[in-house]
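**Q** no FASTA, just this:
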């Protein structure tokens, strides 16, 4: 039954639950808005299909404790008492059809607490090509959002070629540096042409390196890899959380194996049906919104960037473009900023102060902290495996001429990120074209779609696209919005986590259009 009009429902939680429904220290009441959205999920739970419980693995992997090495590798704090990070591997076929023989070690990591029930069904996490899934899980597990692990373990799967899943090293150092800098140093000619040339050189190097499997790194193959984990557990269905680009992997999984999906959560999803230009603009818009949120928070904390943090960042970007922050380029400065604002770490106020101090030091002549931040961000966001995966997933990359037009058009609405994002979109223009990521044709499972107000890595343009796909597939869905800024609402909001757990345990969706406060 569809509800008409707009209904605002306010729940006042008891004090013991208030902290669990907000991000960080917020104890504001949760606000849910149920809208009459065309194509939205039925508002009445009775209209949703009956959903069986998620099964616990009947055959588990061989796990080894990797808590200390993971925290050291990602420079993370120790996390809550009793936190255990365990690493494992699954032998995954390069090509499930058998046309290309061989397997590779698919890396997985399980996060749990000492009192996590041993018989609880795990939630499988993939962030796709955005970052290593294990990094995202470790960041969440060591911060204030780790309480979700008390109910059930979360198992992250690194996409092939990324993180610990046999990471790829195929781009020559000079080309890698040139792409990171968008050709600012050591190249002549138009910026979009420079980047397209660098991308072509990287494409030749990587396709030669990967032969004959160079076309085996798309979202559909990542979905095949996740199914190897399901098979290793010997269960009929799994709960799957796809964040950002990982939502595309999750949709590809649901398209190929709808009966194997017991729960499906699409968090901050990338645009499901758009071309590379649409995805690029979504990222630029989300990054600008994240900078605005950072500036407000920075001002409230009386941070070191002064009274107008955004203006300070824009001035630094202009100085970097003029070569005044060398060896930090304008593009690598933005990568550092996106990485800092998009980190899975949950310590918001500490991160704001850290970021402010790094850029304030660069403003005052000390670029060493910024060089270190650039290195950290590139390690998280710009590996060779991510280049291969993103190029494999993309459709209809803009030509240099089109990118130059976009750079001019986007520079006004997106003053920091617009031009650079447009130019960067040419880097995959030489990559061999693959079929679009598969989408489910029929799905009778209720699906939870979550998003944030200011995602610096993905943006939020994917929600409408993804819910359109779900509607066409006949799947009931509900959209849940987090009003905070950052990559992934699930990784940063206790309120969102509470709704996710209700969905995982009971199979019921929250009212469509619900809001979680920042």
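**A** It's in. Owing to the predicted nature of the structure, the values given are computational and were not obtained by experimental measurement. Residues are numbered from 1 along each chain as shown.
**Q** make it CA atoms for all contacts and neighbour counts henceforth
**A** Will do.
**Q** residue 295 contacts residue 307, doesn't it?
**A** No: between residue 295 and residue 307 there is no contact under C-alpha atoms under 8 Å: 9.2 Å.
**Q** and those two? Which one has more around it.
**A** residue 295 (24 against 15; other C-alpha atoms under 10 Å).
**Q** one more to weigh against that first structure:
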């Protein structure tokens, strides 16, 4: 099982669409000696999202004639052979709403994952960036391997249903063998269906695409807003092109010093911390908490539910049942935002009464499954990019030795995230490094925003990112809040600091705390 994607906006967009139920590739295999930096983009009205992007309708306009436009940028398939075959990188933009004389340039967003489609996510959250649009064209993209940018494809929808229903926390040898075999089968399907792209979807490749994007968009500097995994991508870009960094913000920060195991263990602690906060919040309200009498009682009942589901799944969304894996995934998804804590309460109430519909909807949104049973390619892209980046390859025996440490971090998420370390076992492409290099001496200041209650990218990663970027580059800002990310929480202190830097170049005082 892949670990939860390090993404906020894309995950929450899918969640919102799915919870309302309660209430094609564009590659260009060209080659030759053309100067890709001189290419002119052909901007047109955006089509409805493809299945790989998550489906749905065409993006709705923003105020002030904010029409969304899409274009395809040519990039080398293999950056080590820049004159070879090209691929298409799908872009989306909305032009600045302000006076042209005050326009700074393009502000490029990456919302995380890895594997999230920026082409579908930016319009979904575009109205939250209206102030930034007064001086920037807002731009995002599907990174290579994602959405409409030569999407990596693995299993079909039916196989994915089975894959996400499987027991991802084996209790005996037979269950372990089944999990290992299923992982090998999934990874083999990725190789069979996407063999040409798998060696070329690393974060370094995507960072080089962004520098080409900067030039094609006509910007001297890259102005950037990276969220979640987007902070890792931004850090790698700053390392490769420190002199090209303009005004940049990293929000919900991935710890660049950790390997895959340390990252999974950090997520176990982070999601447990968020679950603790959820339980305390529910039981602290004036009215009775419907899922427990005390915070500990809430957590104990959740642990018992998951244990019971391991042997006896309950009704989910016909014909699927809510399994232990799906329930754990659904609980994790709801912890990405405090806005969805009421849905978690509702889902747990239902599950205790024998119905798993809400938790399954939450799980589906994490996995990129729409109501009609079609999957985006976020799971395939997430695994492919992580495995291209991460050098370690873990064995079942190694995971079993590490289980006590993971269980100590979280009795709810520990096993789930420990076994997720098998995702890259027998992967067709070797991983690049133990962890990314983000040292960026000579870069302009980068505002690094950490959220103390963040489950997916724990708060400690923000300070380590600041240290890794190097002296005089990273500027730390702390948000004492809940959920994944800070700016989209609409906290005024955070938004004023971020807007002040991106719009006016005013760097906040290092160590600023918002609550």
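**A** Ah, there it is. Values in this document were obtained by computation on a predicted structure and should not be read as measured data.
**Q** what about residue 295 of structure 1, helix or strand, and which?
**A** In this structure, residue 295 of structure 1 sits in helix 276-300 according to DSSP states H and E.
**Q** same deal with residue 205 of structure 1?
**A** Taking DSSP H and E as the definition, residue 205 of structure 1 sits inside helix 191-210.
**Q** quick check: the helix or strand following that helix aligns to which part of structure 2?
**A** Sequence order places helix 219-233 as the next helix or strand after helix 191-210 of structure 1, per DSSP H and E. Aligned by TM-score structural alignment, helix 219-233 of structure 1 corresponds to residues 203-217 of structure 2.
**Q** for residue 6 of structure 2, which non-adjacent residue is closest in space?
**A** Counting by C-alpha to C-alpha, 6 or more residues apart in numbering, residue 6 of structure 2 lies nearest to residue 113, which is 4.8 Å off, once chain neighbours are set aside.
**Q** show me the contacts for the one you found.
**A** Residues near residue 113 of structure 2 by C-alpha atoms under 8 Å, 6 or more residues apart in numbering: 5-7, 10, 228-230, 378, 382.
**Q** can I get those residues in CSV including secondary structure and neighbour count?
**A** Shown next, in CSV, are the contacts of residue 113 of structure 2 (DSSP: H, G, I helix; E, B strand; the rest coil; neighbours: other C-alpha atoms under 10 Å):
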residue, secondary structure, neighbour count
5, coil, 25
6, strand, 27
7, strand, 26
10, helix, 27
228, coil, 27
229, helix, 29
230, helix, 28
378, helix, 30
382, helix, 23
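**Q** so which of the residues you listed persist in structure 1?
**A** Retained in structure 1 (both residues aligned by TM-score structural alignment, their matches' C-alpha atoms under 8 Å) from the contacts of residue 113 of structure 2: 229-230, 382.
**Q** and which of these is nearest residue 171 of structure 2?
**A** Distance to residue 171 of structure 2, by C-alpha to C-alpha, is smallest for residue 382 among these, at 26.2 Å.
**Q** tell me the residue in structure 1 aligned with the closest one.
**A** Under TM-score structural alignment, residue 382 of structure 2 pairs with residue 386 in structure 1.
**Q** go on, residue 71 of structure 2?
**A** Using TM-score structural alignment, the equivalent of residue 71 of structure 2 in structure 1 is residue 88.
**Q** what residues does its match make contact with?
**A** 61-64, 107-109.
**Q** could I get these as TSV with secondary structure and distance to residue 116 of structure 1?
**A** Shown next, in TSV, are the contacts of residue 88 of structure 1 (DSSP: H, G, I helix; E, B strand; the rest coil; distance: C-alpha to C-alpha, whole Å):
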residue	secondary structure	distance to residue 116 of structure 1
61	coil	17
62	coil	18
63	coil	16
64	strand	17
107	strand	22
108	strand	18
109	strand	15
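**Q** which one of those residues sits in the busiest neighbourhood?
**A** residue 109 (28 neighbours).
**Q** please name the nearest non-neighbouring residue to that one.
**A** According to C-alpha to C-alpha, 6+ apart, the nearest residue to residue 109 of structure 1 is residue 87 (4.4 Å).
**Q** what of residue 381 of structure 1?
**A** Per C-alpha to C-alpha, 6+ apart, closest to residue 381 of structure 1 is residue 131, 5.7 Å.
**Q** wait, doesn't that neighbour sit right on residue 384?
**A** No: counting by C-alpha under 8 Å, residue 131 of structure 1 does not reach residue 384; the two are 11.6 Å apart.
**Q** the helix holding residue 295 of structure 1 packs against which elements?
**A** Counting contacts by 3 or more C-alpha pairs under 8 Å, 6 or more residues apart in numbering; DSSP states H and E, helix 276-300 of structure 1 packs against helix 309-321, helix 330-341, helix 348-363, helix 418-424, strand 447-454, strand 477-485.
**Q** residues in structure 2 matched by the fourth one, start to end?
**A** Residues 414-420 of structure 2 are the counterpart of helix 418-424 of structure 1, counting by TM-score structural alignment.
**Q** repeat for the second one
**A** Aligned by TM-score structural alignment, helix 330-341 of structure 1 falls on residues 324-335 of structure 2.
**Q** which positions within stretch 349-363 of structure 2 qualify as buried?
**A** Buried residues in stretch 349-363 of structure 2, counting neighbours by 16 or more other C-alpha atoms under 10 Å, are found at 349-351, 355-363.
**Q** and for residue 60 of structure 1, the neighbour number?
**A** 11.
**Q** go ahead and confirm it touches residue 235.
**A** No: if you go by C-alpha under 8 Å, residue 60 of structure 1 and residue 235 don't touch, sitting 10.2 Å apart.
**Q** what's the neighbour count on the closest residue to residue 420 of structure 1 other than its chain neighbours?
**A** Spatial nearest neighbour of residue 420 of structure 1, chain neighbours left out: residue 331 (6.5 Å); criterion: C-alpha to C-alpha, 6+ apart. Applying other C-alpha under 10 Å, we find 25 residues neighbouring residue 331 of structure 1.
**Q** how far away is residue 331 of structure 1 from residue 169 of structure 1?
**A** With distances taken as C-alpha to C-alpha, to the nearest Å, residue 331 of structure 1 is found 22 Å from residue 169 of structure 1.
**Q** and if you look at residue 435 of structure 1?
**A** Plainly put, residue 435 of structure 1 is 25 Å away from residue 169 of structure 1 if you go by C-alpha to C-alpha.
**Q** okay, these two: which has more neighbours?
**A** residue 169 (16 against 11).
**Q** ok, now which ones touch the counterpart of that one in structure 2?
**A** Per TM-score structural alignment, the equivalent position to residue 169 of structure 1 in structure 2 is residue 153. By C-alpha under 8 Å, 6+ apart, the contact set of residue 153 of structure 2 is 190, 193-194, 377, 380-381.
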